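Novice: pasting a predicted model and its sequence here:
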Amino acid sequence: EYITDVNCMYERLRELNQKLTHTGVEHLTGYISKLKTFTGEHSISDPLKTLADVCEGRRGKNPSRTLQYNSQLPLTSFIDIIQPESETAVYLQSLIVYVPFNNIVKHILTETFTEWTNNHAKLQMTLFYNRSLSDVLATLSENLSQVGNIGSKIMTSLHREQEITTEQVWRYTDKLNKMEHEVFEVRLSAVAVIRKLLEEIEVDKTD
């Protein structure tokens, strides 16, 4: 079955993860359970999951970190809960190559970037966000909104068949680079999706 919109995309990802779970791979169910424990709620708000799905944990991968990790150290922060690789970001990057000639893919990306742009405002309205008062969550959420906004601007230019100049690409890339690793031990993998889109545009311009 072909992917037709962003909801269909997420449904396909859910189906894939369910199949993996049935084979004994429980990374998704464990991830969801940890998110619920982290929030202290029975269900996870869509804005929080949207943010978590495009973040990657980098716990312990910085050699300059002085804290020693062992079995006695509790792992209960947002950094410890998010996945080491964002399946959503990987999947979206795989679609980028089809942007020049596939309107359905353009539609999926446009919807996704709009969702990211609006996600911070939605997350701010959740009880969990207002209880947590987390600088990590606030920074990541604000940055995801900015990443989504950049993506939306790019897609608008593509829809209008307006050229995206090299200067614009540089400016966008500079902003993206600053946001990707702004939070210690977290990679905002949504950045990689926009970066891949910019790379595809640059390649298309040289053809």
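Specialist: Cool, the structure landed. Keep in mind it's a predicted model, so treat the numbers as computed, not measured. Numbering: from 1, shown residues only.

Novice: C-alpha only now, for contacts and for neighbours.
Specialist: Will do.

Novice: quickly find the element holding the residue located most distally from the centre of the chain.
Specialist: Distance to the chain centre peaks in the chain at residue 72, reaching 30.3 Å (criterion: Cα atoms, centre = their mean). For residue 72, there is no enclosing helix or strand under DSSP states H and E.

Novice: buried set for the one helix or strand residue 94 maps to?
Specialist: Using DSSP H and E, residue 94 falls within helix 87-95. Buried residues in helix 87-95, counted by 16 or more other Cα atoms under 10 Å: 87-89, 92-93, 95.

Novice: which one of those residues is nearest to residue 33?
Specialist: Minimum separation from residue 33 among the buried residues of helix 87-95 (Cα to Cα) is found for residue 87, which lies at 17.3 Å.

Novice: so that closest one makes contact with residue 56?
Specialist: No. In this structure, residue 87 sits apart from residue 56 without contact. The criterion is Cα atoms under 8 Å, and the distance is 9.8 Å.

Novice: my read: residue 191 touches residue 180, true?
Specialist: Yes. Taking Cα under 8 Å as the contact criterion, residue 191 and residue 180 are neighbours in contact, 5.9 Å apart.

Novice: put this next to the first one:
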Amino acid sequence: EYITDVNCMYERLRELNQKLTHTGVEHLTGYISKLKTFTGEHWISDPLKTLVDVCEGRGMGSRNREKKYNSQVPLTSFTDIIQPESETAVYLQSLIVYVPFNNTVKHILTETFTKWTNNHAKLQMTLFYNRSLSDALSTLSENLSKVGNIGIEIMASLHREQEVNKGQIGQYTAKLNQMEHQVLEIRLSAVGVVRKLLEEIEI
């Protein structure tokens, strides 16, 4: 079970990543430096990091279909900077199996969804002064806020011990599907967290 369980695999990866980071390897932390270069800023605001941490590049398959990349195109776009897999999303999804009976996990999820909901408003100043960011992130930021709001509604129902009916689950799922890949070449991995929550409720 330890070998084949997905959550165990990610736990082992987290431990290995921490050890590699301590040796100076920047395979995970390096994206912050790239993001600073992309934004032209010396520091990254918390709202910007919150958004970036739940975005994933969609990989070469998606890019090849766009027919706009070749060996002469520098890998310096926002898609090149973000992580191929969101550690934040993976961690939150690993917690969700404990939602029915763990108040600590419920608290973590509610706080996270609230943070996502409020993040777009907090990011507005950064987007206003940085046009390159605004073009790349505006839709992603708005969608993260909407995803967070769906998460809050679900958690509120769980807190009141009210059933989320199939009609509501269908509506939520349709909205999530629309937002997940709405921005070209980028997956909003926050969607996967709320979708996992819906799947656990439906079971």
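Specialist: That came in fine, so what should we check first? From a predicted model like this one, the values you see are computed outputs, not experimental measurements.

Novice: show me what contacts the residue farthest from the centre of the first structure?
Specialist: By Cα atoms under 8 Å, 6 or more residues apart in numbering, the contact set of residue 72 of the first structure is empty.

Novice: top helix in the first structure by residue count?
Specialist: Within the first structure, and with DSSP state H defining each element, the longest helix by residue count is helix 135-159.

Novice: flag every buried residue along it.
Specialist: Using 16+ other Cα under 10 Å as the burial criterion, the residues of helix 135-159 of the first structure that qualify are 137-138, 140-152, 154-155, 158.

Novice: what do you get for stretch 18-31 of the second structure?
Specialist: When burial is assessed from 16+ other Cα under 10 Å, stretch 18-31 of the second structure yields the following buried residues: residue 31.

Novice: what comes into contact with that stretch?
Specialist: With Cα under 8 Å, 6+ apart as the contact definition, stretch 18-31 of the second structure has outside contacts at 17, 81-83.

Novice: hmm, back to that, neighbour count for residue 191 and residue 180 of the first structure, which is higher?
Specialist: Under the criterion of other Cα atoms under 10 Å, the comparison of residue 191 of the first structure against residue 180 puts residue 191 first, with 28 against 20.

Novice: can you tell me the element that one falls in?
Specialist: Assessed by DSSP H and E, residue 191 of the first structure sits inside helix 190-206.

Novice: so which residues of the second structure form strands?
Specialist: Taking DSSP state E, the strands of the second structure run over residues 55-57, 186-188.

Novice: and the last one, what other elements does it pack with?
Specialist: When contacts are defined as 3 or more Cα pairs under 8 Å, 6 or more residues apart in numbering; DSSP states H and E, strand 186-188 of the second structure packs onto strand 55-57, helix 166-180.

Novice: residue 93 of the second structure contacts residue 196, doesn't it?
Specialist: Yes. Residue 93 of the second structure is in contact with residue 196 according to Cα under 8 Å; the separation is 6.5 Å.

Novice: and the gap between residue 143 of the second structure and residue 127 of the second structure?
Specialist: In this structure, residue 143 of the second structure and residue 127 of the second structure are separated by 15 Å, where distance is defined by Cα to Cα, to the nearest Å.

Novice: do the same with residue 20 of the second structure
Specialist: For residue 20 of the second structure, the distance to residue 127 of the second structure - Cα to Cα - is 33 Å.

Novice: distance from the chain centre to stretch 137-151 of the second structure, please.
Specialist: 10 Å (Cα atoms, centre = their mean, to the nearest Å).

Novice: cool, and stretch 7-18 of the first structure?
Specialist: For stretch 7-18 of the first structure, the gap between its own C-alpha mean and the chain's C-alpha mean amounts to 16 Å (Cα atoms, centre = their mean).

Novice: next one: stretch 77-96 of the second structure
Specialist: 5 Å.

Novice: give me the most central residue, the first structure.
Specialist: Residue closest to the average C-alpha location in the first structure (Cα atoms, centre = their mean): residue 54, at 2.1 Å.
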